[in-house]
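Student: okay, structure incoming, though there's no sequence with it:
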């Protein structure tokens, strides 16, 4: 028989055999013999007496103690973690955590941590999206003049989504109401991020009088806090392309960081001699994006 003395390694020990009959009964046998007592060193590695010696958790690091050796098995969960330390991705801009044995990396934005994103987008995919915008008409139509206002239209659009915001009549043929046309189109509230360089872009098709004194069209950024003044960030100019889709881009929103804002498009027909011959104005694919500075 063999006895494992591993727990006494490095120590001086004595081997003591003890025999006791316990009482006077059943003592008619020959007795006990002890011979060939030896202490030997076994080079075989003995790692464990039980699974508790192996550090296995049976999920991220499963295994067994077999023949006094720890044998690891394949984990049951892919990319498994036992603690947040297992999830360190080396990115100073992420907060790393381990939840239910899965790693999570939460981006924490700050002055030196920026993540590009589109934080507002209006593609006018249908009338339901357009109806989220507020239309206010302040024009004075002439006698028998058609109703011209901001409305949803699928006669012109940019990209794959059939629809745009349109200023004109119901048929999409004219913006002449035989009087003075004046109407605003205001977006839902937009929350501007705290960090990064914010820029606004949109596409516009202008089939109106290019003269700046007639048919004025502009865009205001309107903070909703009631304190910060609104600001005009775009205005129609005769140098622009008319009768075709044009992208207006690079409008800075950096002065509105951390604010809630609305976008307000305004068209003012400014009545003058002559009859307008264009079909009106279309707006599509409005995007507010955060652009990170080059590192």
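Tutor: On my side now, so go ahead. This one's a predicted model, so the numbers in the text were calculated from it and none came from an experiment.

Student: only C-alpha atoms from now on, for both contacts and neighbour counts.
Tutor: Noted.

Student: what comes up buried for the strand or helix carrying residue 118?
Tutor: Element membership of residue 118 [criterion: DSSP states H and E] is strand 117-122. By 16 or more other C-alpha atoms under 10 Å, the buried positions in strand 117-122 come out as 120, 122.

Student: what does that strand rub up against?
Tutor: 129, 190-193, 284-291 (C-alpha atoms under 8 Å, 6 or more residues apart in numbering).

Student: ok, now stretch 259-276?
Tutor: For stretch 259-276, with C-alpha under 8 Å, 6+ apart as the criterion, the contacting residues are 167, 174-176, 178-193, 208-209, 213-225.

Student: got another, please set it beside the one above:
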């Protein structure tokens, strides 16, 4: 854009008026998430159940040729011939008078001194048969997923029809070569201009009773760190029950600080029952989604049982794991940390961090930070040493002077003078809403960043004129601008205005152009405005521009946003038929934002 000027006013249209169920894994269930039934085709099965395959047509020695008995099934290991070793679990040989059984897929065979027992997947009292991990002994893992190949036993659902879901990725892994990733693998983020949300449904798991089962996995998380947004969470339910949230990334502050960290989710509430677990990511909105996303690896559902202490490894570097009387016991080492949050000492004057998972907390003093004025003494009789508040930075205010400039302080609220060799200060800013009372019942009075503000009150009998306006006739009027690059950026000019003495301009004010042969951009941000409720509100501005106007050109994009409560809403953007080289007025209805504090951004 060669010349791009803005004149901004917020006006009210009411100026003339006063006053004022249970199913297979992957079935949708009621809850806070989007009902998949509202989005036909949203369910994408990326895995097929692996069926137990037991050969029955072969005549291999040691194989059962009659109807299989119910498992678990115990057989005697003493033998004279292979025919003595028939079992429903696998092929068998008689070697040295003892049966040797090789289990088929989906089966485990545990040999004792005199007998051996055949189990199907998932069977066992507390230690269970998990052929993916071992077939010759039972393990304390009811489910184990490493995500080092195509997804198996997992169903992925696109909950918001946003187009970004869970998949296997080789970009990061805790163990092996890949992990389960939520995001766009080509862009390494989850930003596509939409709300994106997806679930990875794990197969149902039968948990033993009377123990402390848990879900354990390693998590790498890089998301918006605003609480309540870009959430990774774990849901669980038993048959016939609704989902319960068992864990969320809000507990981690939205980030694992650039590394995989262990996560343990207590499943004791489901002991003795079947549990259906889901890993869910939900961006909540369409903005600020240019973070990498979430990776999950080395997932285990532990039964809480053990034969040796190695069965109890919870991958938590700060816990001592012991197997006592067949049950895992955990104790946490004092002073050990995994996250920076583990190290908080509630002192704002220290920077607390965990250098490595499993290490000891470290705390360093924040330079210049104070709890009270005693922390700020610089032993200089010519300074007044102040601590503005608990955890604030010390202030050393000059006391001795010859001229007023000797009393300069880095505080725009203080007006200084030099009187008889001593600095005198007067405070020109407000520090509380009470100081700003204008005695007008039709205004809401407040102190914002040291300046009194007065907003229209939505009270019967009060009329609403212009809520806020800025004509740039006396400078920026509270707008904050990105710094110019190569002389190109936002500034206030008087060379072209719609009315008054000034206008907000993007470009090079000396040359009257914005294109210097390289890409450039910038933002102008208004001060905050509290919008009244109960009336119609219209945001309006005057626009003059000379830019590429062809429908196919994207070299000169412009847009105006309203930002409220951390979310941004596009109010206007340049269209291909936008009028050129003349002032035109834009008006946008913003009544829906009444009662909110907002600000406006021009890009």
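Tutor: That came through fine. Computed from a predicted model, the values in this text were never measured in an experiment.

Student: hmm, back to that, export the contacts of strand 117-122 of structure 1 as TSV, with columns for neighbour count.
Tutor: Listed next are these as TSV, based on neighbours: other C-alpha atoms under 10 Å:
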residue	neighbour count
129	14
190	17
191	17
192	22
193	19
284	26
285	21
286	20
287	18
288	24
289	23
290	24
291	16
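
Student: which ones among those residues are found in strands?
Tutor: Counted as lying in strands by DSSP state E, out of these, are 190-191, 284-291.

Student: reformat those residues as JSON lines; add distance to residue 117 of structure 1.
Tutor: Converted to JSON lines, these look like this (distance: C-alpha to C-alpha, whole Å):
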{"residue": "190", "distance to residue 117 of structure 1": "14"}
{"residue": "191", "distance to residue 117 of structure 1": "13"}
{"residue": "284", "distance to residue 117 of structure 1": "19"}
{"residue": "285", "distance to residue 117 of structure 1": "16"}
{"residue": "286", "distance to residue 117 of structure 1": "14"}
{"residue": "287", "distance to residue 117 of structure 1": "10"}
{"residue": "288", "distance to residue 117 of structure 1": "9"}
{"residue": "289", "distance to residue 117 of structure 1": "6"}
{"residue": "290", "distance to residue 117 of structure 1": "5"}
{"residue": "291", "distance to residue 117 of structure 1": "7"}
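
Student: name the nearest of those relative to residue 149 of structure 1.
Tutor: residue 284 (16.1 Å; C-alpha to C-alpha).

Student: return the residues in contact with that closest one.
Tutor: So residue 284 of structure 1 contacts 122-124, 157-158, 163-165, 202-204 (C-alpha under 8 Å, 6+ apart).

Student: inside strands: which ones of these?
Tutor: Taking DSSP E, the ones among the contacts of residue 284 of structure 1 that sit in strands are 122, 164-165, 202-204.

Student: out of those, which is most surrounded?
Tutor: When neighbours are counted by other C-alpha atoms under 10 Å, residue 164 leads those with 29 neighbours.

Student: who's in contact with residue 226 of structure 1?
Tutor: No contacts exist for residue 226 of structure 1 under C-alpha under 8 Å, 6+ apart.

Student: one more: residue 286 of structure 1?
Tutor: Shown in contact with residue 286 of structure 1 (C-alpha under 8 Å, 6+ apart): 121-123, 200-203.
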